[in-house]
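Student: Predicted coordinates and the sequence they were generated for:
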Amino acid sequence: MPTSDLASIAAFWDAAADTFDDEADHGLRDPRIREAWARRLVEWLPEAPADILDLGCGTGSLTLLLAELGHRPTGVDLSPRMIDQATRKLTAAGFHADLAVGDASDPPVTAYDTFDVILVRHLVWTLPRPEEALDRWLGLLRPQGRLVLVEGHWDTAGDDGFYVPDAVPLPWLGGVPASRLVETLEPRARIVHIEQLTDPLLWGRPIDDERYVVIARPKGAGTTPEPATPRGQAASTSTFSRTPRASGTRTAAE
């Protein structure tokens, strides 16, 4: 994506950072909503601790929830202000995480960085080339890893459009139906789970649009999950443009 487009999109989300958590499913401030997401994550993810890359992490609500569940999350978002919010959120809760400003469609990791899980929530609609992003994400998974895509179909999916003026067009603006996402994934990965997310507790209100999760594994991966393994020494040389670790009294690995 052109640098000018990345800057415009980062500015768009920077402007949204202060109020982003006002949406019930963004901030997870209501304990009932938080618990609903925690239950789903337990169902979708391997046993803790797992190395999880949270792409488009925003203000870090799910990143924090992953840490609370005992995982080792890494968060990436294009918006510096979103990452600032996430850093403060994890620090206040006493957790550590690697948080990076970067393009979620092409995460700034080295060839040595691989993950047990890549978690993506409501992100693919923002991408000009979603198929390329899916290929990149699948390539960052360990052999038994899983790609967890929490997505939806709102109003203008399938029509080229823009959400930042003069930026590149977005083929999935407004979301993408589960059927189309599965069709896009099937040549690339093995689909292991599809679930419609109709529970109002997940969103803080009843919904009348399509929201769902699709979980996929790299082709050739077996059916039995491998235990999560600590990331190797080479991960410390990652090319992430990292923020300092959020300081605190405990980490997901402790």
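Tutor: Looks like it arrived, so ask away.
Student: From now on I want contacts and neighbour counts done on CA atoms only, so please keep to that.
Tutor: Noted.
Student: Name the SS class of residue 40, please.
Tutor: helix (DSSP: H, G, I helix; E, B strand; the rest coil).
Student: what's around it, how many residues?
Tutor: For residue 40, the tally of surrounding residues (other CA atoms under 10 Å) stands at 13.
Student: Please apply the same query to residue 20.
Tutor: Using other CA under 10 Å, the number of residues around residue 20 comes to 18.
Student: Kindly provide the distance from it to residue 13.
Tutor: From residue 20 over to residue 13 the distance is 9 Å, taken as CA to CA, to the nearest Å.
Student: give me the number of residues near residue 162?
Tutor: Using other CA under 10 Å, residue 162 is surrounded by 17 other residues.
Student: and the residue nearest to it when sequence neighbours are not counted, how far is that from residue 64?
Tutor: If you skip the residues right next to it in sequence, residue 162 has residue 169 as its closest partner in space, 5.2 Å away by CA to CA, 6 or more residues apart in numbering. Computed as CA to CA, the residue 169 to residue 64 distance reads 32 Å.
Student: Put this next to the first one:
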Amino acid sequence: MSDSQAVITEYWDVAAAAFDEEPDHGLRTERTRAAWDALLRTWAPAAPSDILDAGCGTGSLSALLAAAGHRVTGVDLSPRMVDRARAKLAAAGLAGRFLVGDAGAPPTGEERFDMLLCRHVLWTLPDPEAALREWTARLRPGGTLLLVEGRWREAGQAGAPYAPGAGALPWGGGVGAAELAACLEPLVASLRIETLSDNADLWGGPVEDERYVVAARV
């Protein structure tokens, strides 16, 4: 692990303790949890499938997918996030596999998945376009890459590091739907964009910035 990656890992380890206090992270209210469950069920395969949650954080979305019957693997750079994800699913009586590693290059070897989910991670990566190539390569033919993204005012100015050692990140303030779609189009067979800014239940209240989901099929 490089010095920069170690600093970033420490940043998210520290953030892990309070991470679930954000409504869309902890999904502690029934309305918010139901909104995310409905969104995932819209795009996930109908039959139990192999799903990779890249940058899984404390495992809230992994838990929803596992409860729906899917075989879930979560990856996060932060060991403390992974510990909380494991504990969350265990407490709910759900099965899930969680690995410590780089979300941009998940440590899953030659495994292939039916869906790869990533929520609000691209802005943290030093090379998000390389991550998109990695993620599409991890999917089986016909698989789905599901990206929940946006441009958030609270993320700070584009290009500003979110943590010491993060450097000038290409999408440090988030990424707009049009730019992300343009990067994805050469890698996938089809994609669809759906706005999420107007669904207050997902975020625990109204938002004014750009939030959306891209569903791409390989």
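Tutor: Looks like it came in fine. Everything numeric here is computed off the predicted structure, so don't read it as measured data.
Student: Give me the more crowded residue out of residue 169 and residue 64 of structure 1.
Tutor: For residue 169 of structure 1 against residue 64, the residue with the higher neighbour count under other CA under 10 Å is residue 64, and the figures read 27 against 18.
Student: quick one: what's aligned to the more buried one in structure 2?
Tutor: Mapped onto structure 2 by TM-score structural alignment, residue 64 of structure 1 lines up with residue 63.
Student: Is it correct that its match is in contact with residue 93?
Tutor: No. Residue 63 of structure 2 lies out of contact with residue 93 (CA atoms under 8 Å); the separation is 9.8 Å.
Student: For structure 1, identify the residue most remote from the centre.
Tutor: Within structure 1, residue 166 marks the point farthest from the mean C-alpha position, 25.7 Å out by CA atoms, centre = their mean.
Student: can you tell me which residues contact that residue?
Tutor: Residue 166 of structure 1 makes contact with no residue, according to CA atoms under 8 Å, 6 or more residues apart in numbering.
Student: how much space between it and residue 105 of structure 1?
Tutor: Using CA to CA, we find residue 166 of structure 1 at a distance of 19 Å from residue 105 of structure 1.
Student: State the number of residues packed around residue 160 of structure 2.
Tutor: 17.
Student: follow-up on the earlier one: need the overlap of contacts for residue 20 and residue 13 of structure 1.
Tutor: Counting by CA under 8 Å, 6+ apart, residue 20 of structure 1 and residue 13 have no shared contacts at all.
Student: I figured residue 216 of structure 2 hits residue 142, correct?
Tutor: No. Between residue 216 of structure 2 and residue 142 no contact is recorded; they are 9.5 Å apart, counting by CA under 8 Å.
Student: In structure 1, what range does the longest strand along structure 2 match?
Tutor: Selection of the longest strand in structure 2 by residue count, based on DSSP state E, yields strand 139-151. Under TM-score structural alignment, strand 139-151 of structure 2 corresponds to residues 141-153 of structure 1.
Student: just to revisit the earlier point, ok, the residue nearest to residue 162 of structure 1 - contacts?
Tutor: Under the criterion of CA under 8 Å, 6+ apart, the contact partners of residue 169 of structure 1 comprise 128, 160, 161, 162.
Student: and it, how far is that from residue 160 of structure 1?
Tutor: The span separating residue 169 of structure 1 from residue 160 of structure 1 equals 6 Å under the rule CA to CA.
Student: ok, now residue 60 of structure 1?
Tutor: Separation of residue 60 of structure 1 from residue 160 of structure 1 (CA to CA) stands at 29 Å.
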